[in-house]
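Structure, please.
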Amino acid sequence: MKTIGLIGGMSWESSIEYYRIINETTKEKLGGLHSAKSLMLTVDFAEIEKLQHENKWDEAAQILIRCAQDLERGGADFIVLCTNTMHKLADQIIANINIPFLHIADATAKKIVSANIKRIGLLGTRFTMEHDFYKGRLIDSFGLDVVIPKESDRGIVHRVIYDELVQGKVLASSREEYKRIIKDLIAQGAEGIILGCTEIELLVKDGDSSVPLFPTTLIHAVSAVEEALGD
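You can find the predicted model right below:
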């Protein structure tokens, strides 16, 4: 079994989900008292969030590069970055480590392709929905057609993530807003919806959509176990 190196804390609520899913999946696959071999290094999310919104991505990259290098020195066999948005910095992290990096968009896209879905809706932070680091990978590497909400709805999705979900607030009113936005993406032809922020899975559940949901925390965490076990 390989040792999984987890960069967490963005937010800590979703990092808990990664740890839980990774260990539950390991037990399901191996049985008995088996659990995952892992290291988790967490950051202060307030520091990261400030750098995000000040557009200081290079400074944020240095923090995550140090985390990945520390995990590598600690014995991790590969890196899992437990957040969608900070995959904006994936290439910089990869360039500064000597172990594999399990990309969240790749793991998610493989699931979408295996479901024979071509046109996919994407929910996430503004950074994930609007910048090319995530959408571009889905389009260029996997040939997917990506649909995002209209500008005003992107603002709602982003606000709920940062003002509510990362602070542990799960509001019924926000769930209704997300359900409305999902319906609009489906009306634009989306055959499935990527829950492209690890916190969104705290709010949106399977029954909230008439098309398949692709929860990135679950997909990424299960992929980490498959990598660790050589499946």
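
drop to CA atoms for contacts and neighbour counts, all remaining ones
OK.

wait, isn't Pro215 in contact with Ile194?
Yes: between Pro215 and Ile194 there is a contact under Cα atoms under 8 Å: 6.3 Å.

Does the residue nearest to Thr125 when sequence neighbours are not counted lie in a helix or a strand, and which?
Spatial nearest neighbour of Thr125, excluding adjacent residues (Cα to Cα, 6 or more residues apart in numbering): His158 at 4.7 Å. Using DSSP states H and E, His158 sits within helix 151-163.

For the most centrally placed residue in the chain, which non-adjacent residue is closest in space?
Centroid check for the chain by Cα atoms, centre = their mean gives Asn84 as the closest residue, at 3.5 Å. Nearest residue to Asn84, sequence neighbours excluded (Cα to Cα, 6+ apart): Cys197, at 5.5 Å.

To check against the first, give me the structure of this:
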Amino acid sequence: MRKLGLIGGLSWTSTARYYEIINQAVHRALGGQHSAPLLIESLDFAEVARCATQEDWDCAAGQLIASAGRLQQAGAQSLLICANSMHRVYDQVQAQVDIPIIHIADVVGGRLKADGVEKAALIGTRNVMTEKFYRQRLVSHGVSLLPADMELAERIDRIVYDELTVGKVTKQSERFMKSELTDIAKQDVQAAVLACTELELIVDVKANVLPIYDCTHIHARAGVDFILG
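This is a model prediction of the structure:
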């Protein structure tokens, strides 16, 4: 198996989910006592979030570049950035290391294309839903996206940063997301892309009228594919 590095803590709640998905998949593939060879650097999310909140993306990039460098030096052969929003600085980070960083939107876009999905709704925090860095990656795989819903983006920002990143799960937020996904399913789309690594905590991806593509699970499974070669 090849060694995979995770840039985590973005937040710790989603990093724990990455760890679980990857190890479960490796165990299913190899059986016995096998688990995944991982290196994890869990950053202080308060510091990274402060950069993002202040729109100081060079600050955020600096923290991820330093983390990627340490993981490479420790022996990681590929990396995952365990957050959709932090892929805004993907190009800057990738340019500073000699190992591949698996881009979350590329593996999600590839899965959509393989499944024949041509039109989808992108659901995530404000910068993921509205900025080009993520949308263009998906579109490059032949997927047309609904226009960003700014009201929904702002509400998801509050749910993610005030609740999910600190491990708080509420019935109110679960009901809100279920209602929103039900409304989205009535539009001219074939699927919804759950492009926030924490949203799986309040969305049952298997119990919706619309197919849900959970970026956390798809990204983690791409990491498993790398590990297993």
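
Tell me if the residue nearest to Asn84 of the first structure really is in a strand.
No: read with DSSP: H, G, I helix; E, B strand; the rest coil, Cys197 of the first structure is coil and lies in no strand.

Neighbours of it, how many?
Look at Cys197 of the first structure: counted by other Cα atoms under 10 Å, it has 25 neighbours.

Identify the residues contacting it.
Cys197 of the first structure makes contact with 83-85, 123-125, 216-217, according to Cα atoms under 8 Å, 6 or more residues apart in numbering.

which of those count as buried?
For the contacts of Cys197 of the first structure, a burial check counting by 16 or more other Cα atoms under 10 Å picks out 83-85, 123-125, 216-217.

farthest-separated two in those residues?
Pairwise distances across these (Cα to Cα) peak at 14.5 Å, for the pair Thr125 and Thr217.

Strands along the second structure, start to end?
Taking DSSP state E, the strands of the second structure run over residues 4-8, 38-42, 78-81, 119-123, 144-145, 191-194, 212-214.

how far away is the spatially closest residue to Ser140 of the second structure that is not a sequence neighbour from Ile218 of the second structure?
Setting aside the residues directly before and after it, Ser140 of the second structure is nearest to Gly109 in space (Cα to Cα, 6+ apart), at 7.9 Å. Distance, Gly109 of the second structure to Ile218 of the second structure, using Cα to Cα, to the nearest Å: 10 Å.

what do you get for Arg126 of the second structure?
Relative to Ile218 of the second structure, and taking Cα to Cα, Arg126 of the second structure is found at 21 Å.

Okay, the residue located most distally from the centre of the second structure and Gln24 of the second structure: tell me how far apart.
Distance from the C-alpha centroid of the second structure peaks at Gly32, with 29.3 Å (Cα atoms, centre = their mean). According to Cα to Cα, Gly32 of the second structure and Gln24 of the second structure sit 12 Å apart.

do the same with Val169 of the second structure
Distance of Val169 of the second structure to Gln24 of the second structure, computed by Cα to Cα: 23 Å.

what does Leu38 of the second structure give?
Distance, Leu38 of the second structure to Gln24 of the second structure, by Cα to Cα: 13 Å.

next one: Asp225 of the second structure
Noted for Asp225 of the second structure: a distance of 13 Å to Gln24 of the second structure, by Cα to Cα.

what's the answer for Gln63 of the second structure, then?
To Gln24 of the second structure, Gln63 of the second structure is 29 Å away according to Cα to Cα.

if we can go back for a sec, nearest to Pro149 of the first structure among the buried ones among the contacts of Cys197 of the first structure?
Using Cα to Cα, those come closest to Pro149 of the first structure at Leu123, 7.6 Å.

Next up, the contacts around that closest one.
Contacts for Leu123 of the first structure (Cα under 8 Å, 6+ apart) come out as 129, 148-149, 157, 193-197.

If you map the residues you listed onto the second structure, which are still there?
Retained in the second structure (both residues aligned by TM-score structural alignment, their matches' Cα atoms under 8 Å) from those: 129, 193-197.

hang on, the earlier thing: more crowded one of Leu38 and Gln24 of the second structure?
Here Leu38 of the second structure and Gln24 are compared on neighbour count by other Cα under 10 Å; more neighbours surround Leu38, at 19 against 16.

Residue in the first structure paired with the more buried one?
With the correspondence set by TM-score structural alignment, Leu38 of the second structure lines up against Ser38 in the first structure.

so what's its match up against?
Ser38 of the first structure sits next to 3-6, 76 when contact means Cα under 8 Å, 6+ apart.

rewinding a little: dump the strands of the second structure into JSON lines; add distance to Tyr18 of the second structure as well.
Shown next, in JSON lines, are those (distance: least, Cα to Cα, whole Å):
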{"stretch": "strand 4-8", "distance to Tyr18 of the second structure": "9"}
{"stretch": "strand 38-42", "distance to Tyr18 of the second structure": "10"}
{"stretch": "strand 78-81", "distance to Tyr18 of the second structure": "10"}
{"stretch": "strand 119-123", "distance to Tyr18 of the second structure": "19"}
{"stretch": "strand 144-145", "distance to Tyr18 of the second structure": "26"}
{"stretch": "strand 191-194", "distance to Tyr18 of the second structure": "15"}
{"stretch": "strand 212-214", "distance to Tyr18 of the second structure": "12"}
